[in-house]
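>>> what's the 3D shape of this:
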Amino acid sequence: METNHSLNTLNWSDTAETGKMRFLIAICLALFSVACAEPVKFIDCGSAEGKVLTVDIHPCPTQPCQLHKGQSYGVNVTFSSAVESQTSKAVVHGVILKVPVPFPIPNDDGCQSGIACPIQKQKVYSYVNELPVKTQYPSIKLVVEWELRDDSGKDLFCIKFPVQITS
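Below is the predicted model:
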């Protein structure tokens, strides 16, 4: 009877220690992924209703970012809003020879991309989304134009940054 109690206690301790280790590993991985996000040089292309503070793309160790076909890239835009808005919608284009071509993203709803809506005036937000690069895309240099529009269709932010799509 004592042996079972000791084993149960030992198993409980091992389980608790294993849980603690898993938690610490998860925290370290999360911090590592944030630390690996690369600040990207960008141009503000008309953020009428907000101000862009930082743009990070992961992974993007060199600029212009090398986007490999068949992979997805994390995009994080930190911005402050100058207006209130109940909704927000992302619109993304690849600009090739000054011609904007729609660049579909998995979720265009900014309120489901790290932003707690309604958006409040003078608050800082971190918009987080994925930029999937389809295998059908040509290998080409282009400029990504990423807008987040408020409920009146005006840009909370508009950024442009160069990329190169590669195999």
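
>>> alpha carbons only for contacts and neighbour counts from here, please
Noted.

>>> so how far is Lys141 from Leu97?
10 Å (C-alpha to C-alpha, to the nearest Å).

>>> which one of these two has more residues nearby?
Neighbours were counted for Leu97 and for Lys141 using other C-alpha atoms under 10 Å; Lys141 has more, 19 against 9.

>>> One more, please, to line up against the first structure:
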Amino acid sequence: MRRRAFYKLLLAKMWPPCFLASDFDCGNTLKFMAVKVEPCTTNPCQLKKGSRVKFSFVFSADQDTDTATLDSRASILGINIPIPGVETNLCEKIIKCPGQIVTGSFTLRVLNLPFSSSIVRVRIYADRGLTSCFSFPVDLVR
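Predicted coordinates:
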């Protein structure tokens, strides 16, 4: 617990301004230390349709794993829909597996979707199941 607080403080110093996502109950015991969404300086995060968005994250791994899968979804009218264009195989291009402190980032183009507000939920699965998750609100703007 102390170690995670130390990393959160360190990340806040390294990544100002840092958008910290919220933890949500997804059945795991591990929480993300920090998530940064660029460009995002407000809450909810305002993302321009058609623009590119960079997601950076840090968390402490709760297991040694050779695989890590990213599942990202947007809640639209209460239905969780997979976000297209997100690399799902984290170990292949985004993070180093296995690892104790996991850092990674990826870039995604914001699609021109008909909705404007949503909650994005991201889960990471490893060899032994769910390892971590986070969520954040977004507003899609023109």
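
>>> Can you give me the TM-score here?
The TM-score (TM-score structural alignment, normalised by the length of the second structure) is 0.79; 129 aligned residues with a C-alpha RMSD of 2.1 Å.

>>> Which residues are in contact with Cys40 of the second structure?
Shown in contact with Cys40 of the second structure (C-alpha atoms under 8 Å, 6 or more residues apart in numbering): 19, 46-47.

>>> Now secondary structure and neighbour count too, for these, in TSV please.
Output for those, formatted as TSV (DSSP: H, G, I helix; E, B strand; the rest coil; neighbours: other C-alpha atoms under 10 Å):
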residue	secondary structure	neighbour count
Phe19	coil	21
Gln46	strand	18
Leu47	strand	22
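
>>> mind checking the longest strand of the first structure?
If you go by DSSP state E, the first structure has its longest strand at strand 155-166.

>>> What span of the second structure is that strand aligned with?
Aligned by TM-score structural alignment, strand 155-166 of the first structure falls on residues 130-141 of the second structure.

>>> Mind listing what's buried along the matching stretch?
By neighbour count on 16 or more other C-alpha atoms under 10 Å, the buried set for stretch 130-141 of the second structure is 130-140.

>>> same question, stretch 84-101 of the second structure
Residues 87-91, 94-98 are the ones in stretch 84-101 of the second structure that count as buried (16+ other C-alpha under 10 Å).

>>> Looking at the buried residues of stretch 130-141 of the second structure, spot the one nearest Cys26 of the second structure.
Cys133 (6.8 Å; C-alpha to C-alpha).

>>> nearest residue to that closest one other than its sequence neighbours?
Distances taken as C-alpha to C-alpha, 6 or more residues apart in numbering place Arg123 nearest to Cys133 of the second structure, at 4.3 Å, with adjacent residues excluded.

>>> Let's verify the one you found: helix, strand, or coil?
strand (DSSP: H, G, I helix; E, B strand; the rest coil).

>>> which residues are contacting stretch 75-85 of the second structure?
71-74, 108-109, 115, 117-121.

>>> so where do the strands sit in the first structure?
Using DSSP E, strands in the first structure cover 38-39, 43-44, 50-58, 65-68, 72-81, 89-96, 99-102, 124-132, 141-149, 155-166.

>>> just to revisit the earlier point, possible to save the buried residues of stretch 130-141 of the second structure as TSV with distance to Gly104 of the second structure?
What follows is those, written out as TSV (distance: C-alpha to C-alpha, whole Å):
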residue	distance to Gly104 of the second structure
Leu130	17
Thr131	15
Ser132	14
Cys133	14
Phe134	14
Ser135	16
Phe136	17
Pro137	21
Val138	21
Asp139	24
Leu140	24
